[in-house]
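> Prediction below, plus the sequence it came from.
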Amino acid sequence: MYKSLKQLKLVALAITLTIGLASCGNNNLVNNFTELEQAISAAQPGTEIVMANGVWTDVEIEFKGVGTADQKIILRAETPGKVFIEGESNLSLSGEFLEVSGLVFRNGFTPTAEVISFRTSSEDLANNSRVTNCVIDNFNIKERFDSDLWVAMYGKNNRFDHNSLIGKRNQGVTMAVRLNTEASRENNHLIDYNYFGPRQNLGSNGGETLRIGTSHYSLTNSRTMVSKNYFDRTNGEHETISNKSGNNTYKDNVFFESRGTLTMRHGQYTLVEGNYFLGNRKSNTGGIRVINEYQTVRNNYLSGLTGYRFRGALVVMNGVPNSPINRYNQVVDSKIEGNVVVDSDHIQLAAGSDEERSAVPIGSSFTSNIIMSETNLNPFTVYDDVSGISFEGNIINDNAEIPFKSGFDKVPFSLTTNAEGLLVPDQALLAKIGMEKISLPVSKEETGASYYPKPGPEPTFRTGEVIKVAPGTNTLLEAFEQSSQGDVLELENGKDYLITKDFRINHLITIKAPTGDKPIIKSRKSAFFHIENEGGLELDNIKIDGAESPDEPGNSVVSTSKYSMNRNYKLFVKNCEIVDLDVNHSFNFLKIAQHTMADTLLISNSHFNNVTGSIFSLDREVEDLGIYNVEDVIIENSSFSKIQGAIANIYRGGTDESTFGPIVSVKGNTFENSGLGDRNKTSASLKFHGVQDLSVENNIWTSSAPLTLYLTNGEPVTVIKNNTMKNSGGIVSNNNEYKSESNTISK
């Protein structure tokens, strides 16, 4: 059969290699994508495929195979955390008893809709498979509103555990369980010990961290267990978790400073048990929101939560009679029992009550809960009839007010701090509600990929080196080009600085001068400073003068990138003087592009004089989809004179209820001869459309355009207080649903 001994040896070698590749427990090191594909194609039960350490660029891995419970097919990193998947890459798996571990996705994005997918096609799903000890870190599409999922679970009996998902910036759920075929329902998935790292505010719907199901399949059971995960500052939108299917369990998870809620948006028979919500008094931190039938919320610990309405510590919603599948089902036969709510502000009942959401909760109970807080002594807000909720055996501090005649025992306010730093009521009170002790069910260190660091605090200004900058032409730009994140460029008092080149800011930087005469910055470019992705700017004790700007319309002091930015930015202006932005019309202080988002815009103790454009014009999201351009605006103790445009024009259109802001504070300012320019389309000195939290207090208007309000959905909190308006048009609003107190309006 064989013509020579040499041929026989070659055949024997080939057989040996094939057997070796498929042999149980054999480690097959692959060094490139071709070898990886070949190894996957030849894999048998027990095969272990090892990806060599290093960077793998532009790889779309399809991991297919059929292992057994005792002999899985494994795809792993040579060293956990040393295999980096970069560029346009992703991973999909299908088959039985597969396991993936140790991979890091970074420096890129998926070319498809998912980064890690438990299917390779609509028909080919993964079952009884596991992804563990992997990382996805800032693996983002550059366009803010191009949507993708980082992890999509399909099939049945899969596990996703000990993974780290950090820094999703673009639209789309971080992780989703999909139920769009019968083969993915009643799935019994396990999602446990994962670290869901910080997610910035998207400023739009579509920023959930975890979603199980969708509205279309909301009457379907998923039976997914979500247990012992750590949700760290997951602030994408007000649904941190969006439950949209039935028979799911959320047990022993920790939510740390997350500006959202665990929301039972759809689905029945949800169990929410033993979870810890630690708000630390951060704004808009929320707890648990109850919608639909047969839900159980028990033995959860909720501390330091400040969110209101849909973002309260505990929220029970009104429903829509005969609700369409995508709206709000009535709360029926649901239980809230044995929970501990401390140092938190709001418990909302029959929330969302309006002409459409008129179906009040029925057959439900609020039993044996402890509410212990002095941060708000009227913690309950009742929006509609709650006779369908029975109240029994609850405990509340005796100086708090409650709108119920029975069902609550009042006790002296008493909280102590335990060894874990948690505020706890007296042990005797805990025993009354059947809770043995207050202790975190899982620590941050126990979650996520074992080798990968957890992010620290968000980057801030003034955390780096101080760089002294000599006066002159482009010396400021040259110093910036040598700077790093958080550095301070310190200018000389009273000296001149000229910019003649594009000044593109791509990290956080402070430009300041010591107390004394302000240094003067001028520019011969259309914008003094361009804030690019990753950038942010703080100006302190600086004078900006428009005298050298080009004689053309549309100049600005600060502009954002003209492209979509998937990183939120900050702009702080403190103790500054901005003058003579008047070389041509429409000279704005800040000029933004669509699909850019500021975390915070601050003007404090500053003076603006003679500006032909606007100061903050934040109205580029015109689709009316609830998208907006800034979360927090603070204008305080400053003066504005001869501003032809609006000092602030902030727009949030549409009726979407998935976001928190904008949040605006305007206090202690003077406005003189402002808002009166022919090109000011707002016809206002300040215009706020759809702002969700607005405080305008202790300001003085003189000979200026009016303050204009357009109040939309979401029960916006609008307070106009202690203002003086002289010959300034007063307050113009589309309705009177705002609080006006002690304002003086005169001709």
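Now that the structure is in, tell me what you want to look at.

> drop to CA atoms for contacts and neighbour counts, all remaining ones
Will do.

> What's the first helix or strand after the lengthiest helix in the chain?
Longest helix in the chain by number of residues (criterion: DSSP state H): helix 5-22. Note on helix 5-22: by DSSP states H and E, the next helix or strand toward the C-terminus is strand 27-30.

> same for that next one, what does it pack against?
helix 33-42, strand 48-51 (3 or more Cα pairs under 8 Å, 6 or more residues apart in numbering; DSSP states H and E).

> Name the stretch among those that sits most buried.
Among those, the stretch with the highest mean neighbour count (mean count of other Cα atoms under 10 Å) is strand 48-51, at a mean of 24.

> how far does the following helix or strand past that one sit from the chain's center?
Per DSSP H and E, strand 48-51 leads on to strand 54-57 as the next helix or strand towards the C-terminus. Relative to the mean C-alpha coordinate of its chain, strand 54-57 is positioned 30 Å out (Cα atoms, centre = their mean, to the nearest Å).

> How about residues contacting whatever helix or strand comes next after strand 54-57?
Going down the chain from strand 54-57, the next helix or strand is strand 60-66, by DSSP H and E. Strand 60-66 has contacts (Cα atoms under 8 Å, 6 or more residues apart in numbering) with 37, 40-41, 43-45, 72-73, 88-98, 120.

> again, only using 7 Å
40, 43, 45, 89-97, 120 (Cα atoms under 7 Å, 6 or more residues apart in numbering).

> in that strand, what's buried?
Neighbour counts over strand 60-66 (16 or more other Cα atoms under 10 Å) mark 60, 61, 62, 63, 64, 65, 66 as buried.

> would you turn these into a markdown table with distance to residue 222?
As requested, those are exported to a markdown table (distance: Cα to Cα, whole Å):
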| residue | distance to residue 222 |
| --- | --- |
| 60 | 28 |
| 61 | 27 |
| 62 | 25 |
| 63 | 24 |
| 64 | 24 |
| 65 | 25 |
| 66 | 24 |
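
> nearest to residue 511, of those residues?
Closest approach to residue 511 among those (Cα to Cα): residue 60, at 44.2 Å.

> which residues touch the longest helix of the chain?
So helix 5-22 is contacted by 2, 26, 28, 42, 43, 44, 47 (Cα under 7 Å, 6+ apart).

> Go again with 6 Å.
43, 44, 47 (Cα atoms under 6 Å, 6 or more residues apart in numbering).

> What residue, apart from its backbone neighbours, is nearest the last one spatially?
The reference is to residue 47. residue 73 (5.1 Å; Cα to Cα, 6 or more residues apart in numbering).

> next up, a second structure to put side by side with the first:
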Amino acid sequence: MTSIYRVSNSDELAAAIGRAEPGSTILLADGVYDRNEDYIIKGKAGSDTAILSIRAENKGKASIVGESSIHILNSAYVEIWGLHLQVERRESIILDGSRHVRIARNRFEPRQVGAEYSLLSVVGSGSGWNRIERNEFGPKADPGPLVIFDGDGEQISQHDVIEYNYFHHISPRVVNGLEAIRLGLSGISLSNGYITIQHNLFEECDGEPEIISVKSCYNTIRYNTFLNSAGQVTARHGHGNRFHHNVFIGDGVKEEMGGFRIYGNDHHLFDNYMENLTLDALLIDGGNYDGGPDGYPGSPTQEELRKHWRVYRAHVTNNTIVNCRHGITLGKRIPYAPEQCVVAYNLVCGKDQPAIYEYRPSPAVCINNQKADAEAIRRPAILTRTDVGPDSD
């Protein structure tokens, strides 16, 4: 039965969530919803024609505060739309063993309290096919990645899409643990995600060296824009990921602004554009563990999974690097240089530097990588603030 529940305080919201069936809509009136217990959506299994929707009556005017996560547990076809999430010390939203959940048009603006927490987590067995779209994440100064996709400890969530979101003003700098997005962990890094991150804007994301940290297999990162962000998109663990048509623009001054850093097997990086970066635009790194050319060496230990795996068969083609301090770099880390890689038809413009710099001799195949005049290069279109986030078209 389809119903509409209108609520105006946290007790009414919790009660409506308990009563609502798939196909119902819960509308939050303008105001502050202050609670220190989770709002639990459990066992609500809808369909594409029966969606349980929890929506702000006026986008951005209903604020969830306190230590109260929205916990979507073993549910399907749920929508969270238009909320202003100012949760303390906790995830604002947890997707736990849930599928076909849509998180859209929300503003994640945590209250900075010095604790470690994330803003949105996707965990649990069987998670997948969720869509995170047109949200705003930030600013955030407290430790903890903003968005985490994990799964159940063995298998990462699968077939999710993260698109048209605005990630911004993540700082101060830490050594580890303040990524904008983390796809997996070392322990599940050999599982396949098939997750797509596309059409997002990352601005002033300076929290740690990995803006997006990919720690799983067969994901796609494409058509994103990175502006003045101190960090890199990193294939830290896993194999077979694809990175294409991303744009990185720096100011040429801020330190640690980079493009990509990769480890593992069979990654494809093509048609990306990098300009005025102060770190490696494209680092095909060496490794301190050799997983072998098949990438699945029996049963690696947890310690081995955490290491930097040697790169095999990376394909790095048709990328453009303009006025960056470092262009294409092969093999910083020791002892294992990249193997069987193809680095071809890339264009490096400006700065007195070689098209490719090898720390140590690498058996990569380098074909027709060119130096050119930066004045002859046209910058591709980039995403702007009006293209992404809750208020975009």
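The structure has been received and is ready for your questions. Everything quoted here is computed from the prediction, not taken from an experiment.

> so what number do they get for TM-score?
Overlay of the two chains. TM-score (TM-score structural alignment, normalised by the length of the second structure): 0.90; 374 aligned residues with a Cα RMSD of 1.9 Å.

> how about a markdown table for the helices and strands packed on strand 27-30 of the first structure, with distance to residue 570 of the first structure added?
Converted to a markdown table, those look like this (distance: least, Cα to Cα, whole Å):
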| stretch | distance to residue 570 of the first structure |
| --- | --- |
| helix 33-42 | 41 |
| strand 48-51 | 40 |
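
> Out of the ones you listed, flag the one nearest residue 327 of the first structure.
helix 33-42 (44.4 Å).

> Output the residue interval of the second structure matched by that closest one.
Counting by TM-score structural alignment, helix 33-42 of the first structure lines up with residues 10-19 of the second structure.

> Over in the second structure, tell me which residue corresponds to the residue nearest to residue 47 of the first structure.
Using TM-score structural alignment, residue 73 of the first structure lines up with residue 52 in the second structure.

> Repeat that for residue 697 of the first structure.
By TM-score structural alignment, residue 697 of the first structure lines up with nothing at all.

> out of the helices and strands packed on strand 27-30 of the first structure, which comes closest to residue 179 of the first structure?
Smallest distance to residue 179 of the first structure across those (Cα to Cα): 27.2 Å, for helix 33-42.

> Residue 196 of the second structure against residue 158, yeah?
No - taking Cα atoms under 6 Å as the definition, residue 196 of the second structure is not a contact partner of residue 158, at 9.5 Å.

> Next, count neighbours for residue 572 of the first structure.
17 (other Cα atoms under 10 Å).

> residue range for the helix or strand hosting it in the second structure?
In this structure, residue 572 of the first structure sits in strand 569-574 according to DSSP H and E. Alignment note (TM-score structural alignment): strand 569-574 of the first structure is unmatched in the second structure.

> who's in contact with the residue mapped onto residue 275 of the second structure from the first structure?
Aligning on TM-score structural alignment places residue 275 of the second structure opposite residue 303 in the first structure. Contact analysis of residue 303 of the first structure by Cα under 6 Å, 6+ apart lists 278, 341, 342, 343, 344.

> Out of the residues you listed, which sit inside strands?
Mapping the contacts of residue 303 of the first structure onto strands (DSSP state E) picks out 278, 341, 342.

> contacting residues for the most centrally placed residue in the first structure?
The structure's the first structure has its C-alpha centroid closest to residue 236; by Cα atoms, centre = their mean the separation is 2.1 Å. Residues near residue 236 of the first structure by Cα under 6 Å, 6+ apart: 199, 200, 201, 202, 207, 208.

> what about the second structure, which of those residues hold up?
Conservation of these in the second structure, assessed by both residues aligned by TM-score structural alignment, their matches' Cα atoms under 6 Å: retained contacts are 199, 200, 201, 202, 207.

> The first one maps to what in the second structure?
Aligned counterpart of residue 199 of the first structure in the second structure: residue 170 (TM-score structural alignment).

> how close does that match get to residue 63 of the second structure?
As judged by Cα to Cα, to the nearest Å, residue 170 of the second structure and residue 63 of the second structure stand 21 Å apart.

> which one of these two has more residues nearby?
Counted by other Cα under 10 Å, residue 170 of the second structure and residue 63 do not tie: residue 170 has more neighbours, with 28 against 21.

> got the contact list for that one?
139, 140, 205, 206, 207.

> List just the nearest of the residues you listed to residue 393 of the second structure.
Once Cα to Cα is applied, the member of those that ends up nearest residue 393 of the second structure is residue 139, at 21.9 Å.

> Looks like the closest one contacts residue 167 (just checking).
No - applying Cα under 6 Å as the test, residue 139 of the second structure and residue 167 come out as separate, 8.0 Å apart.

> Please say which of the two ends up with more neighbours.
Shown here are residue 139 of the second structure and residue 167; by other Cα under 10 Å, residue 167 has more neighbours (26 against 19).

> For residue 431 of the first structure, see how far away residue 414 of the first structure is.
Using Cα to Cα, residue 414 of the first structure is found at 15 Å from residue 431 of the first structure.

> can you give me the strands in the stretch 401-550 of the first structure?
Applying DSSP state E, counting those that start in this stretch to the stretch 401-550 of the first structure gives strands spanning 408-411, 416-417, 423-424, 466-469, 472-473, 487-491, 496-499, 504-505, 508-512, 520-523, 527-531, 536-540, 543-545.

> Throw these into TSV and include mean neighbour count and distance to residue 149 of the first structure, thanks.
TSV is the format used below for the strands of the stretch 401-550 of the first structure (neighbours: other Cα atoms under 10 Å; distance: least, Cα to Cα, whole Å):
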stretch	mean neighbour count	distance to residue 149 of the first structure
strand 408-411	16	45
strand 416-417	10	39
strand 423-424	22	37
strand 466-469	16	41
strand 472-473	15	47
strand 487-491	23	35
strand 496-499	20	42
strand 504-505	20	30
strand 508-512	25	29
strand 520-523	22	43
strand 527-531	24	28
strand 536-540	22	28
strand 543-545	22	44
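
> okay, those strands in CSV with distance to residue 363 of the first structure next?
Formatted as CSV, the strands of the stretch 401-550 of the first structure follow (distance: least, Cα to Cα, whole Å):
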stretch, distance to residue 363 of the first structure
strand 408-411, 19
strand 416-417, 35
strand 423-424, 31
strand 466-469, 64
strand 472-473, 74
strand 487-491, 59
strand 496-499, 69
strand 504-505, 57
strand 508-512, 54
strand 520-523, 67
strand 527-531, 54
strand 536-540, 52
strand 543-545, 64
